Structure formats: structure tokens, C-alpha cells
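Novice: Predicted model, plus sequence, below.
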Amino acid sequence: MSGRALLMWDDALTGYDFGAGHPMDPVRLALTMGLVRAYGLDRAVEVVAAKPAGDSTLRLVHREDYVAAVRAASADPGAADQAYGLGTLDDPAFAGMHEASALIAGQSVGAAEAVWRGEAAHAVNFAGGLHHAMPGSAAGFCIYNDASLAIARLLELGAERVAYVDVDVHHGDGVQAAFWDDPRVLTVSLHEHPRTLFPGTGWPEETGPSGAAEGGAVNVALPAGTGDAGWLRAFHSVVPELLADFRPQVLVTQHGADTHFEDPLAHLAVSLDAQRAVQVACHDLAHEYAEGRWVALGGGGYAVVDVVPRSWTHLVGVAAHAPVEPESVVPSSWRDEVYARTRQLGPGRMTDGLWPVAWRGWDEGYDPADRLDQAVLAARRAAFPLRGLLP
């Protein structure tokens, strides 16, 4: 296997644009790529662009009638069919929507193909991670589910065990649904509790159907307000043990930056430094359990200047084996770009000032009065015994 890392990028990815005032502002992608270049990470990875996903690829996950509805709405946004989740407040139709969405999907599928074929050890598509789209409908700012399509392509190529770990603040419901009854795929999602956040799913009891796929879905529903120490404790109390048991051939991870305390659409209190720590952990877990095969995706994130570009630039650096030091000063050229594009002042350093982040392992004791520990234990009790593991 090649040790190189790929960064999937095409300037046309910023065409995924729901319009002025929508939280999913494509400037977050442009600013991320600008920061990657400012740090010279585009020379530490190979920057490549894959073709848009064609209809045969999209149909690995999405229904034919849904793809046709997206095409129709793309050609005439005013005729979008809300029965397919199109033309809603969350997912307004826009001209070229099919093409932009298929391009994002194509990057994730291309990343998966390159990793599986040994052309690269790691591949990043920070424009991807659109994990809410369902086989027959759009949802939560997501038109095509690129994460599911990447996994489906891996299975089509012969993969027998693919693990998907989602640390976005929202439940990875679309990916869980796509592989609910497929024992070849393990989905693990750490997210804010469904009582307090969209999409209202991701309860610990959602563990997969009875039979061969039972225990194939694992959900850690975190209490609102969870900060760095609790978030890292939850991750390390669940994910490594599951991967050690499942032994995936490929690890696919989704790194939504909306867990951050500045994110306007959610209620966790995670720092950039903890996000970087989980990125490093996912990289290390890929090497430990998946022979280094790692596909890393973006996801949510709506603090589009202060948080998203820094978080995903760290992700690219980790994948490139050229990590950006948290205390490093952000290049002034990028801050000039931020001001030119947004009339906002960009952050000055690649840290929130909390590095290194301290946390306690699960083996250091359980506090029955602690809501975070209750959430972790609920997930372990629901899913671990189904996989022959102790809760």
C-alpha cells in the first residue's frame, strides 16, 4: 500500500450553495482550502479531483426516483418536490444542485476507491460527510449521502468489514439507515442527545435488527453541554474497543465541526483542541486496526470562519503525517483572505488554548451520578453484549 495521502478537492465543490442566509455557507470550504494552502499542506498531500458520481453509483444507496427528483429540482428549483425533502427550509432547491451534490459524492467515492486499491493510505474529503440524506429523501442540508456511497462502493469492491465512526454533533442517521441490516458495516455515532437536537434519533437502544446485523449500530447520546473531557472520555470508552473487536478493513470517519462551543446550531461545548485529539485518535486507530486504510470526511460546522477551517486543516495535516502544531500562528495571508471574503477577522492561532486536553479513561472508574458516564454506560449496555463484549 502506498503511504501517501490524498486530498480530494475541486473548486467547483463550493457550488453546493443553498443561498444567502443558509447555515451551510460554502465559504467554509473555500476558507478551509485556503488555510490548507497557507500552511503548505497541499504539498504534503496529493490534491486530486474525482469525477462526479454517476447514476449507477448514486443508485448504490439512493432510489432511482429520488435521483430523478433531484435532477428535476436542479433544472427547475421552483418545481422541487417536497415529498422528497427538496425545496424545504433545510434543503432549498438551487440550480445545479444535482451536479454539485454528485461532485461531492464523487470525491468520497474516489477517496474510498483509492484507499481500497492501495493507491493511498489515507484520503480526506472535507466537503463530504453529508450523513443525513436518506435513500429516498434529502434531509438536514444533505442531498446525496456521500459517506454511505463511499461505504457502498467499498463493499462493491469486495470489502467485508467497514467501520464508520461519526463524531458530528448530529446523529449519523442516514448512514445508520443505509446499513441497518448489513453485518459487513459497523456504524458508531457520538452525538448530542436526540431529546435536544435534530434529527431526534440515535438512542442507545438503536443497535440494529435481530439476526446477523444485531449490534451493528452503536449510539452514544451525549448530554447537552458536554465539554472536552467528557467528549474524549466517551470516544475512548466506546470506539477503540469496538474497532478492536470488529477489525475493519477500512475505517471511514466523519468529522463534523459542529460539536464546537461556538457552533450556533447545537449545544455541546467541545474545543478545537479536542476535535484535533479525536482526529489523531482516528488516524492511530486506522493504523492499529485497519492496516492504515482511512477515509476521513467533513460534515457539519456552522462557525464558518473561526472553527471549520481550522478544524479541517488540522484533519488534513493529521492525514498527511504533517500535523499542524496547535500553538502555531495562523498565516497572515489567510487572515487577509478571510477579511476579503467575509469582512470578519480570522482567528490568530490553531488552538482554543486548551491543548493538550485532559480526560479520564473508562477503566479509571464510573460515576453513577455523572450524566456523561450514564450516557456512555447506556451505549455500552445496549450494544456491547450483542457483540460479545462486556458492558
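Specialist: The structure has been received and is ready for your questions.

Novice: CA only for contacts and neighbour counts going forward, please
Specialist: Will do.

Novice: just checking, Asp245 is part of a helix?
Specialist: Yes. If the criterion is DSSP: H, G, I helix; E, B strand; the rest coil, then Asp245 is within a helix.

Novice: Quickly note the distance from it to Asp181.
Specialist: 19 Å (C-alpha to C-alpha, to the nearest Å).

Novice: okay, the two: which has more neighbours?
Specialist: More crowded of Asp245 and Asp181, by other C-alpha atoms under 10 Å: Asp181, with 19 against 12.

Novice: That one contacts Gly215, correct?
Specialist: No. Counting by C-alpha atoms under 8 Å, Asp181 does not reach Gly215; the two are 10.0 Å apart.

Novice: The stretch 1-150 of the chain: helices as residue ranges?
Specialist: With DSSP state H, counting those that start in this stretch, the ranges of helices along the stretch 1-150 of the chain come out as 27-38, 55-58, 64-75, 97-116, 146-156.

Novice: Generate JSON lines for those helices, with mean neighbour count as supplementary columns.
Specialist: Listed next are the helices of the stretch 1-150 of the chain as JSON lines, based on neighbours: other C-alpha atoms under 10 Å:
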{"stretch": "helix 27-38", "mean neighbour count": "21"}
{"stretch": "helix 55-58", "mean neighbour count": "16"}
{"stretch": "helix 64-75", "mean neighbour count": "20"}
{"stretch": "helix 97-116", "mean neighbour count": "26"}
{"stretch": "helix 146-156", "mean neighbour count": "25"}
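
Novice: In addition, the following structure is provided for comparison:
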Amino acid sequence: MAKYAGHQSSIKKAVFVYSPEQLDYKFSDTHPFNQKRLELTVDLLTSISVLDPKDIVTLRTATDEELLLGHDIRYINAVKMAGHGHLTEKQGEPFGIGTEDTPIFPKMHEASAKIVGGTLTACDYVMQEKSQHALNLGGGLHHGFKGRASGFCIYNDSTVAIKYMQKKYHARVLYIDTDAHHGDGVQWSFYDDPNVCTLSIHETGRYLFPGTGAVTERGSGQGYGTAFNFPIDAFTEDDSFLDVYKTALREITTYFKPDVILSQNGADAHYFDPLTHLYGTMNIYKEIPKLAHELAHEFCNGKWIAVGGGGYDIWRVVPRAWSLIWTEMTDQPTPAGKLPQAWLDKWQKESPVPLISTWMDPENLYDPIPRKAEITERNAQMLEKALYTLHHDKS
């Protein structure tokens, strides 16, 4: 079990940053972004006895000063006003709030600042070496921009957290984003910063929001060569996804040599996800945290912070996928076989779809893809182009 033991064995392996207040980040009962998935995940981890209450850390609220690391004051004030009924949808438009994607909801500033505070809490635990790793599944809101909300994301906790680690700990940060949507907000925040490397593997923007994340987006100025994008084709399956992920991540980490890894773990590359067109299964969610964990120990003295992100099949996909991050972080065996019957019975009453009763997906989840070889080949060519700066631009 002591897979990554050593001189740091006196500090905790991992902390789980969570508070039911994270469920207050709620647009409406029908909105696809639903933080109930946090409650489902915590309940699943608890029911298989892998989440000890003493590993749970309560989060704090990010201060305005901290939010200003990633956002401007006019925007923060607009969010505050909107959440207290002092801003109309029309007035919210320039700030990206009051839209169909990111509607106004009561106390939206307070709820959003708690999400950011959770990720900052995770950063402090890891950077102060109280814990090797930290997980804040409530975070990962990677589409938020300096002055406006976008794609369900009000404040961008990862952007604020990276700036915070730079300012407070002088850290060189590798940001890894495996959400099916491009990690645009984080990328653009550090596009010209040579001390932050952003890596996003996502469904090509030809078919999917936000439409960015081409291989040609490589950073600018001093930051040229520290932005990496891997836009995979629609209908990409596990093997091709993992080929791209494993090759890219190992090469980029070796090249960049970070002090700390921050990984965003959207669970929306799964076949069941209603908003995307990828054909991933639970196999990719078993492998994604394994490599991040391994590289954190190899290059960063174990420093690894993980956040959540997208994931819109909150019943069949997210709880299983996110549970695997925690078991990997804590060196516990990967759960296998059947999910606890008590958990299935409890939540099936609420779920609009039949739950999957096993940790891994059933065989033959979907019909064979006719263009499988073509998609795999295209992804391999894209991978080569995306790593061009590593292979050709070394002076």
C-alpha cells in the first residue's frame, strides 16, 4: 500500500477538500451543471470505506484580494450585485452572466468564492507540505475569464490557484486538463507566462464549445512553447485517448520540470455524457490519475493538486470516475466488481436512468465505430503536430 512512501511518510498522503456548501453553486434544477454529483461521489467513497472523515478538510471562502489574482474588480462587483438582485440580465450580458449557460442565481458570488477557496485550501495543504496531494472535486471551473463568466464557470478557481501558488510559493506549475472541453480560461491567463505550462486534451473545437484549443495555440512571447493542445476527434475511444494522454503528459512533464502539478479532471469524455461526442469508458478514468500521480512523485516531490470540472451524466459516470482519483491519490486498491448495493438502492430512486452496477463499464457499451482506424490515425498525426515545439524548437 505504501506505494510512494519515503522521506515524506510523516505527512498525510492526501486530503479531501469538501463541504456541503459546495452544492450552493447551483444555477437551477434543470441546468446540466449539477453539483449533486459531489454528494453522490462522497457517498460512494464513504460506502466503500475509503474516505476517512479525518481526511476531509473544510474549505474557506476566497477573499476579494485572492479573486483579483484572476479576475478584475468590475467583474467581481457585477457578480456580487447579480447574486443580490441588483443587476439585470441585460446589465449582466457584458460579464457573461444572466445567459443561458451561466444564469444568475442567489448569492452567486458567495457560492463561487467558496469553490475558489476550496482549491486554494488544497494548494496550501500541498505547498506547505501538510499533505502530498489534495483533491477539491468542487473546483475545475476552467472556462471563467478575467472579466466574464463562460460555459457554466463564474470564477476560474484554477487560474486563481496558479497565480496564488506563483505569488505565495514562487512555484512553477504544470496544469493538466482532461475535460472534454478545451481549458480555454486557464490557457489564456498564462499564454505568455514561461513559468506555467498548460496541457489540454479535449474534443476538437470543430464540434464542441468553446471552439478553441487548436494545436497551433502554443503560447506567445516568453510563454511560447508552454501551451499544449491535443484536440482529439469526435468518437475517439479509450486506446487512442490514452495514447495521446500518456505520450503527451510524460514528454511535457519531462520537458517542463514543474514544482507542482494541478490536474483538472472533467468526467465528460465518457460515452454517456450528454454534452460531448467522445467514446471514452471508465478505463480512461482509471488511467488518468495514475500517470499524474506517478509524474508528481517523479518530478515534484509528490506535489499534486486535483480538481473536478465537467461531467454531466451525474448518475452513471461522475461518481465512479471521481472516486478513482481519490483511491489513486491515497494508494488504495482500484475498486473493482460491483458497486455497493446500498448505494445503488439509495440513489436509483432519484436517478432518471438505470445506474451502472459495476465499477468498470459493461462490455459492448456501444456499437462498433465504423471509422475507428481513421480516427486513431488522425489523432496520432495531431499528437505529432502538437508536440512539434518539443521536438523541433529546442535551441
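Specialist: That came through fine. What you see is a predicted model; the values in this text were computed from it and never measured.

Novice: quick one on the thing from earlier: list the residues that contact both of Asp181 and Gly215 of the first structure?
Specialist: Gly208, Pro209 (C-alpha atoms under 8 Å, 6 or more residues apart in numbering).

Novice: what residue of the second structure matches up with Val124 of the first structure?
Specialist: Counting by TM-score structural alignment, Val124 of the first structure lines up with Leu135 in the second structure.

Novice: Switch the helices of the stretch 1-150 of the first structure over to JSON lines; also include distance to Gln249 of the first structure.
Specialist: Formatted as JSON lines, these follow (distance: least, C-alpha to C-alpha, whole Å):
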{"stretch": "helix 27-38", "distance to Gln249 of the first structure": "28"}
{"stretch": "helix 55-58", "distance to Gln249 of the first structure": "21"}
{"stretch": "helix 64-75", "distance to Gln249 of the first structure": "30"}
{"stretch": "helix 97-116", "distance to Gln249 of the first structure": "9"}
{"stretch": "helix 146-156", "distance to Gln249 of the first structure": "10"}
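
Novice: Select, out of those, the one closest to Gln275 of the first structure.
Specialist: Taking C-alpha to C-alpha, helix 27-38 is the member of the helices of the stretch 1-150 of the first structure nearest to Gln275 of the first structure, at 15.3 Å.

Novice: okay, and the closest one goes to which residues in the second structure?
Specialist: With TM-score structural alignment as the criterion, helix 27-38 of the first structure aligns to 36-47.

Novice: repeat for stretch 258-269 of the first structure
Specialist: Counting by TM-score structural alignment, stretch 258-269 of the first structure corresponds to residues 268-279.

Novice: Ok, stretch 53-71 of the first structure next?
Specialist: The aligned range for stretch 53-71 of the first structure is 62-80, by TM-score structural alignment.

Novice: Next, the residues that contact the matching stretch from outside, please.
Specialist: 87, 92, 95, 97, 107-110, 113-114, 116-117, 120, 145-148, 155-156, 159-160, 163-164, 189.

Novice: can you rerun that using 7 Å?
Specialist: 95, 108-109, 113-114, 116-117, 146-148, 159-160, 163 (C-alpha atoms under 7 Å, 6 or more residues apart in numbering).

Novice: And for stretch 286-304 of the second structure?
Specialist: Outside stretch 286-304 of the second structure, the residues that reach it (C-alpha under 7 Å, 6+ apart) are 126, 132-134, 257-262, 324-325, 328-329.

Novice: Can you name the two of those residues that sit furthest apart?
Specialist: The distance between the two most remote of those (C-alpha to C-alpha) is 25.7 Å, for Lys257 and Leu324.

Novice: what's near enough to touch the residue most central in space within the first structure?
Specialist: Central residue of the first structure (C-alpha atoms, centre = their mean): Gln254, 2.0 Å from the mean position. Gln254 of the first structure makes contacts with Gly129, Val165, Asp166, Val167, Asp168, Ala296, Leu297, Gly298, Gly299, as judged by C-alpha under 7 Å, 6+ apart.

Novice: Going by residue numbers, what spans are strands in the first structure?
Specialist: 5-8, 46-48, 122-125, 162-166, 185-192, 217-222, 250-254, 294-297 (DSSP state E).

Novice: okay, how far is it across stretch 259-276 of the first structure, tip to tip?
Specialist: End-to-end for stretch 259-276 of the first structure, by C-alpha to C-alpha: 12 Å.

Novice: Ignore what I typed, I meant stretch 168-183 of the first structure.
Specialist: Stretch 168-183 of the first structure: ends 23 Å apart by C-alpha to C-alpha.

Novice: equivalent range in the second structure for that stretch?
Specialist: Using TM-score structural alignment, stretch 168-183 of the first structure pairs with 179-194 in the second structure.

Novice: any idea how far that stretch is from the chain center?
Specialist: 12 Å (C-alpha atoms, centre = their mean, to the nearest Å).

Novice: now swap in stretch 287-307 of the second structure and tell me
Specialist: Distance of stretch 287-307 of the second structure from its chain centroid, counting by C-alpha atoms, centre = their mean, is 14 Å.
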